[in-house]
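1. sequence and predicted structure, then a few things I'm wondering about:
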Amino acid sequence: MDRHATLVAFYAESKPSGLGDYVGGVQRRLVELLGGLFQPRPMPDVHATIIGLESFGRVQPPQELTELRASGSGRPDIAGLCAYLNTTLGQHPPQIQFGGFPNRDLGVTSRGQRLYTRTLTTNANQVILMGWPVDESGQPTEELERIRRDLQKFGVVHRYHKQAHDRDPDLYLVIGRVKQGDLSETGALEAIRLELSQATFTTPLLPDALRVATYDDTDLPLSTTRAWPLTDFLR
């Protein structure tokens, strides 16, 4: 089976203190409202994708780390990317906020929608919890969008940057799946969105929260995924 690479945050043991409790609380509320319709994702597997590294091509175990460290031959510069993020996030880590976004326009949108609506949403059968960088006054920013744009200099293009005007300021966590049906008809999403607008969790996106991971299953289960901190790529 093909193995590819991706850059993720908050995977497995790299979650900051308190994030697991916050996510777990949302999962429990979904179970309370939906019962067996909702299947929580195991907490170690919950992660945020910063940017996909699939353009690097397939990697082969057990030499995956060696391959990813090497640059040239038209492949993205993963080592340079990691060095850039280690410095940039180390000096000015974005403050990522989950929840706390009121149901009004805030200057930053997500797929053209208010952050309140996008805080908890679905994509196919996935249930997704989202957060965004905020400034010192708590206003959302597009800092993560700017970082993703900067990574183009290392030969990596974000999958949502298909056009020059495309924007993606989101940091999203797939926290579970629904077995069947449309959650919008249950009222569960809106009920929890309202609760989350009053329940905030904020954490800095520090270099040690990031991992370069290789996978053959896009869910990134611990049993089949390998992950390395940025420091393993620094020259």
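-> Nice, I can see it. Numbering: from 1, shown residues only.

2. hey, let's count contacts and neighbours off CA atoms from now on
-> Will do.

3. so what's the spatially most central residue of the chain up against?
-> Centrality entry for the chain: nearest residue to the mean C-alpha point is Ala48, 1.9 Å, by C-alpha atoms, centre = their mean. Going by C-alpha atoms under 8 Å, 6 or more residues apart in numbering, Ala48 touches 8-11, 171-174.

4. where's Met194, which helix or strand?
-> That one is not Met; residue 194 is Leu. Assigned by DSSP states H and E, Leu194 falls within helix 188-196.

5. revised request: answer the last question for Arg177.
-> For Arg177, the host element (DSSP H and E) is strand 171-178.

6. contacts for that strand next, please.
-> By C-alpha under 8 Å, 6+ apart, strand 171-178 touches 23, 27, 37-41, 46-50, 125-132, 144.

7. show me which of those residues are buried.
-> Buried members of those, counted by 16 or more other C-alpha atoms under 10 Å: 23, 27, 38-41, 46-50, 126-132, 144.

8. narrow those to those in helices?
-> With DSSP state H as the criterion, helices contain 23, 27, 144 from among the buried ones among the contacts of strand 171-178.

9. possible to save these as CSV with distance to Leu196?
-> As requested, those are arranged in CSV below (distance: C-alpha to C-alpha, whole Å):
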residue, distance to Leu196
Val23, 11
Gln27, 12
Leu144, 21
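
10. A further structure is provided below for comparison with the first:
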Amino acid sequence: MTKIVIPTTPNVSLVAFYSDRKSPELAQLIRAIQTHLSDRLGNRFRPEPFPQIHATILGCEGRTTAVGILNRWFLERRQEYRYIDLSGFITFVKICDRLPMPIQFGGYNPGQDYGFLSRNLHPFERSFQVQGDVAVLTGWPRRHATFPDDLDDFRRRAQPFGILHKYHNTPDSVDNDCYMRVGTILDKIETELIQKIEAEIREMLRLQPVEIAIDAGTLQFLGYQTLPPQPETTAIASLGDATEDRLKSWYPPL
């Protein structure tokens, strides 16, 4: 059998908070983080254009074949040929009992046990990081005073529809992170300065928590041509407007 290669772009993803789907509080927090980074790094920091900042909820990447839309991550992570049931997945998202899903950004005290770690790190430390050259803001599902694995569960429950979450490398992998790329570091910065800036922004987040729900109003399907998705070249469908035929047309042909 000829090996099928699934291109990175164009492709499809389910996201939250894209374009104008950010609450005023979340928008203010993101701008404060970008401003702090710009103040500390000058032109060595490039803020992500505000409309394209988003949280990837579930990458639905694949490629059209004669049989159906072959899922990229089942193929690459598990070496399985699984085909995406777009109609079933859209219906699942609309009726999922995990939605609305409140997400808390910030408000994490370093000495407090929240009952979870993210990649073996305390949520205070993970709430803001420079990962390689990318500045990343991360939050987690919160219900009342608990922090359940609601987002990981949502991602896992997409598997029967032929969609594997990118970071579910193995059946027991967990990814409950709701993360957003807020900008890029353009130069080699000394480690000590990066660590100091990270600590400053984490403290800002600790004192200025924001909660926003992932729900029908904040979710959108994107048919993107580039990464990160550029608003001028990205097709968008709200949850109410998403159909199998519409999303299918966004996938790269074989």
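-> Sure thing, it's come through. Since the structure is predicted, the reported quantities are computational estimates derived from the model, not experimental observations.

11. hang on, the earlier thing: quick check: buried residues in the strand holding Arg177 of structure 1?
-> Burial within strand 171-178 of structure 1, assessed by neighbour count using 16+ other C-alpha under 10 Å, is assigned to 171-178.

12. closest to Gly90 of structure 1 out of those?
-> Lowest distance from Gly90 of structure 1 to these (C-alpha to C-alpha) belongs to Leu171, with 18.3 Å.

13. just give the nearest non-adjacent residue to that closest one, would you?
-> Gly131 (5.2 Å; C-alpha to C-alpha, 6 or more residues apart in numbering).

14. quick one: the equivalent of the one you found over in structure 2 from Asn71 of structure 2, how far?
-> Matched to structure 2 by TM-score structural alignment, Gly131 of structure 1 sits across from Gly139. For Gly139 of structure 2, the distance to Asn71 of structure 2 equals 27 Å [C-alpha to C-alpha, to the nearest Å].

15. for Pro133 of structure 1, give me its contacts.
-> 94-97, 140-144, 169.

16. now, which of those residues lie within helices?
-> Using DSSP H, the subset of the contacts of Pro133 of structure 1 located in helices is 143-144.

17. tell me who's in contact with Ile53 of structure 2.
-> Neighbour list for Ile53 of structure 2: 17-19, 180-182 [criterion: C-alpha under 8 Å, 6+ apart].

18. aligned counterpart of it in structure 1, please.
-> In structure 1, Ile53 of structure 2 lines up with Val46, judged by TM-score structural alignment.

19. ditto for Phe161 of structure 2
-> So, by TM-score structural alignment, Phe161 of structure 2 is matched to Phe154.

20. what's the closest non-adjacent residue to that match?
-> Closest residue in space to Phe154 of structure 1, ignoring its immediate chain neighbours: Asp77 at 5.1 Å, by C-alpha to C-alpha, 6+ apart.

21. and the one you found, what's its match in structure 2?
-> Per TM-score structural alignment, the equivalent position to Asp77 of structure 1 in structure 2 is Asp85.

22. can you tell me how far its match sits from Arg21 of structure 2?
-> Per C-alpha to C-alpha, Asp85 of structure 2 is found 26 Å from Arg21 of structure 2.

23. count of neighbours near Pro160 of structure 2?
-> Pro160 of structure 2 has 14 neighbours, counted by other C-alpha atoms under 10 Å.

24. great, nothing more from me.
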